[in-house]
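J.: 3D model of this:
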Amino acid sequence: MRILFLGDVVGRPGRSALKRNLAAIRSEQSIDLVLANGENASGGIGLSSKSAKELFSAGVDFLTTGNHIWKFKDMYAFLDKEERIVRPANYPAGAPGRGWALFAPEGFPEMAVINLMGRTYMQALDCPFAAVERILEEIPESVRVRIVDFHAEATSEKQALAWMLDGRVSAVLGTHTHVQTNDARVLPQGTAYLTDLGMCGPLDSCLGMDPESIIKRFTGGLPQRFHVADGPTILQGAIFDLEESSGAANSISVWHMHIG
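T.: Predicted coordinates:
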């Protein structure tokens, strides 16, 4: 099974680039399954049900999210009914949606997708390490392909979770920082790892946003209204190959594409 996991989709530029190019990418790279983090796909912050449906129509098979998932109120009911999207599992009990899901891509064995959020420099949620232990106890033993999106700020927290899960899940992929890292590797027990997938959004930007407003925020210290940047777009993520029977990863590599 060959999987492409795309970094945080940022606003209309990210959505439009995927609509125009994802079918060709799937064909050229022999991709069996596409996952993406969609929590910034609507206006650069948050995800609406309309944008989620647009990403599914573009060819994304499954969506993960993060701390901005609650911005659009229509997502609350959408999270409860749409089985191809998850929110971080370590939100308190009673939050809309689910933190992990079983997913059966056509022609492939059932797999588990788990979404977690870090706590270092982020919102104080339940412990992601404890949350994933509980989830792994719930996943049927027969489901060997298990993919984790760890939406977190700190590199150390992401690496620690990956080492804890090495050999127990197929992949641990980091999201949230929008900056693609260069540390893709398969850990000793067969878990694919990358600290951050990067983003799908404007290249000439500050994490997808117009740099001017970000500069004013840092130099002036006052709140600013951020706007998604214009110009060329970059698509970033990772491609990894898994053994269907064992769930172990054979390889992982960073992937990116510039779009003029």
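J.: For the rest of this, base every contact and every neighbour count on C-alpha atoms.
T.: Fine.
J.: Spit out the contact partners of the nearest residue in space to Leu242 that is not next to it in sequence.
T.: Among residues not flanking Leu242 along the chain, Ala249 sits closest, at 4.3 Å (Cα to Cα, 6 or more residues apart in numbering). By Cα atoms under 8 Å, 6 or more residues apart in numbering, the residues touching Ala249 are 170-171, 186, 190-192, 240-243.
J.: run the last query once more with 10 Å
T.: 1-2, 145, 167, 169-171, 185-187, 189-193, 240-243 (Cα atoms under 10 Å, 6 or more residues apart in numbering).
J.: Quick check: the gap between it and Ala95.
T.: Here the distance between Ala249 and Ala95 works out to 32 Å (Cα to Cα, to the nearest Å).
J.: and Pro211, how many neighbours does it have?
T.: When counting by other Cα atoms under 10 Å, one arrives at 17 neighbours for Pro211.
J.: just the one 5 residues further on next, same as before
T.: Here the number of neighbours of Lys216 (other Cα under 10 Å) works out to 13.
J.: Over to the one 10 residues further on?
T.: Using other Cα under 10 Å, Phe226 is surrounded by 17 other residues.
J.: Name the secondary structure element that contains the closest residue to it other than its chain neighbours.
T.: Leaving aside its sequence neighbours, Phe226 sits nearest to Ser213 (Cα to Cα, 6+ apart; 5.9 Å). Assigned by DSSP states H and E, Ser213 belongs to helix 211-220.
J.: Same check on Asn67?
T.: Counting by DSSP H and E, Asn67 is part of no helix or strand.
J.: thought it was touching Met117?
T.: Yes. With contact defined as Cα atoms under 10 Å, Asn67 reaches Met117; the gap is 7.5 Å.
J.: more neighbours, these two?
T.: Remark: of Asn67 and Met117, Met117 carries more neighbours, 31 against 21, as counted by other Cα under 10 Å.
J.: before we go on, could you also do this sequence so I can check it against the first one:
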Amino acid sequence: MKMLFLGDVMGRAGRAAVAARLPGLRADWGLDFVVVNGENASAGAGLTPEHAKALLAAGADCLTLGDHAFDQKDMLRFVEAEPRILRPLNYAREAPGKGARVYLDRRGRKVLVAQVLGQVFMKRPFDDPFSAIDAVLRAHPLGGMAQATVVDMHCEATSEKMAMGHWCDGRASLVVGTHTHVPTADAMILAGGTAYQSDAGMCGDYNSVIGMDKAEPMRRFITGMGKERFTPAEGEATLSGVYVEIDDRNGKATRILPIRVGGRLAQAAP
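T.: Predicted structure coming up:
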């Protein structure tokens, strides 16, 4: 199985890059399944139903959210109606939607996708992500109930992301971090066969401060005072993420490659 995971889509520039480039990538790379984190796709804060539909139409099989899951209030209702959107497993017990689902890839193979929120340095306390994901993985053993499993670990601390990678090693095909918008240089296959990268990066304009227009973040860092709202940068975006190949027999990863398409961080294709 050939899979692509794209990191946090950031504003209009990120949405435009996904719409323009993902259909071609699916065809050129023979992708079987695509997961896109869309939690910053709408003005940098949350995801509207309209923008969700556009990302799905571009070729995403599943959209994950994050701590901004319900910043756009229409998502409270839409996430119940659209099964291809996942909010975090441990967001809140009363939250609408699901944090994990089994999907079918283009050849009918079962793909489990799950997302959890970390606890370290996050603005609000979330339930334990390790016990939350453990229950899901136990119910969907790799190579049995799922031919492939993807875990989106949405959090600040790289240490917590790495711990999650090792916690899921051998039980997931891919564990990848999102939320910090900066792609890390640690793509690897762990000892038990799980592909891992601490952060996939963002799909957005890297001539920015983690996707936001530079002026206001720099003003706040330099002067300690805010003047305006943060707004997403709107220059040419780079698609950032990971490409993974998975053994159909056991669900273990055989290859992982960081992906940077277009914009300032472009690199070679797989």
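J.: where does the TM-score land?
T.: Laid over one another, the chains give 0.96 as their TM-score (TM-score structural alignment, normalised by the length of the first structure), with 260 aligned residues with a Cα RMSD of 1.4 Å.
J.: hang on, the earlier thing: drop anything exposed from the contacts of Ala249 of the first structure.
T.: 1-2, 145, 167, 169-171, 185-187, 190-193, 240-242 (16 or more other Cα atoms under 10 Å).
J.: quick check: longest helix of the first structure.
T.: helix 11-28 (DSSP state H).
J.: Downstream of that one, the next helix or strand is which one?
T.: Counting by DSSP H and E, what follows helix 11-28 of the first structure is strand 33-37.
J.: buried sites along whatever helix or strand comes next after that following strand?
T.: Going down the chain from strand 33-37 of the first structure, the next helix or strand is helix 49-58, by DSSP H and E. For helix 49-58 of the first structure, the buried set under the neighbour-count rule, 16+ other Cα under 10 Å, comprises 49, 51-52, 54-56, 58.
J.: where's the most centrally placed residue in the second structure relative to Ala54 of the second structure, distance?
T.: Taking Cα atoms, centre = their mean, the centroid of the second structure lies closest to Asn37, which sits 3.4 Å from it. Using Cα to Cα, Asn37 of the second structure is found at 13 Å from Ala54 of the second structure.
J.: shared neighbours of these two, anything?
T.: By Cα under 10 Å, 6+ apart, Asn37 of the second structure and Ala54 have these common neighbours: Ala60.
J.: Trace Lys235 of the second structure over to the first structure, please.
T.: Actually, residue 235 of the second structure is Gly rather than Lys. Gly235 of the second structure maps onto Gly231 in the first structure, with residues paired by TM-score structural alignment.
J.: sorry, back to before: how close does the residue nearest to the centre of the second structure get to Arg138 of the second structure?
T.: 24 Å.
J.: list the contacts for Leu55 of the second structure?
T.: Neighbouring residues of Leu55 of the second structure by Cα under 10 Å, 6+ apart: 9, 15-16, 18-19, 22, 36-38, 41, 49, 61-63.
J.: okay, these in a markdown table with distance to Ile259 of the second structure next?
T.: As requested, the contacts of Leu55 of the second structure are arranged in a markdown table below (distance: Cα to Cα, whole Å):
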| residue | distance to Ile259 of the second structure |
| --- | --- |
| Val9 | 14 |
| Arg15 | 17 |
| Ala16 | 17 |
| Val18 | 13 |
| Ala19 | 16 |
| Leu22 | 12 |
| Val36 | 13 |
| Asn37 | 15 |
| Gly38 | 17 |
| Ala41 | 19 |
| Pro49 | 27 |
| Asp61 | 18 |
| Cys62 | 18 |
| Leu63 | 18 |
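J.: so which of those would you say is closest to His179 of the second structure?
T.: Asn37 (9.1 Å; Cα to Cα).
J.: I'd guessed that closest one sits against Cys203; true?
T.: Yes. The criterion here is Cα under 10 Å, and Asn37 of the second structure meets it with Cys203 at 9.1 Å.
J.: shared neighbours, the two?
T.: 6-10, 241.
J.: And the furthest pair within these?
T.: Farthest pair in those (Cα to Cα) is Met10 and Gly241. Separation: 13.1 Å.
J.: and these two? which has more neighbours close in?
T.: Higher neighbour count among Met10 of the second structure and Gly241: Met10, with 32 against 29, using other Cα under 10 Å.
J.: ok, which stretches of the stretch 101-250 of the first structure are helices?
T.: 128-138, 155-165, 211-220 (DSSP state H, counting those that start in this stretch).
J.: follow-up on the earlier one: where's the match of Gly235 of the second structure relative to Pro202 of the first structure, distance?
T.: From Gly231 of the first structure to Pro202 of the first structure the distance is 6 Å (Cα to Cα).
J.: Over to Thr191 of the first structure?
T.: Separation of Thr191 of the first structure from Pro202 of the first structure (Cα to Cα): 31 Å.
J.: what's the counterpart of Ser170 of the first structure in the second structure?
T.: By TM-score structural alignment, Ser170 of the first structure lines up with Ser173.
J.: list the contacts for the closest residue in space to Leu235 of the first structure that isn't next to it in sequence?
T.: Here the nearest residue to Leu235 of the first structure in space, its sequence neighbours aside, is Cys200; by Cα to Cα, 6+ apart that works out to 4.3 Å. Taking Cα under 10 Å, 6+ apart, we find Cys200 of the first structure in contact with 6-11, 13-18, 36-38, 40-41, 178, 207-208, 233-237, 256-258.
J.: Could you identify the buried members of those residues?
T.: Buried members of the contacts of Cys200 of the first structure, scored by 16+ other Cα under 10 Å, are 6-11, 13-18, 36-38, 40-41, 178, 207-208, 233-237, 256.
J.: Does the longest helix of the first structure pack against any helices or strands, and if so which?
T.: Counting contacts by 3 or more Cα pairs under 10 Å, 6 or more residues apart in numbering; DSSP states H and E, helix 11-28 of the first structure packs against strand 2-6, strand 8-9, strand 33-37, helix 49-58, strand 199-202, strand 233-242, strand 249-259.
J.: repeat that with 8 Å
T.: On a contact count with 3 or more Cα pairs under 8 Å, 6 or more residues apart in numbering; DSSP states H and E, helix 11-28 of the first structure meets helix 49-58, strand 199-202, strand 233-242.
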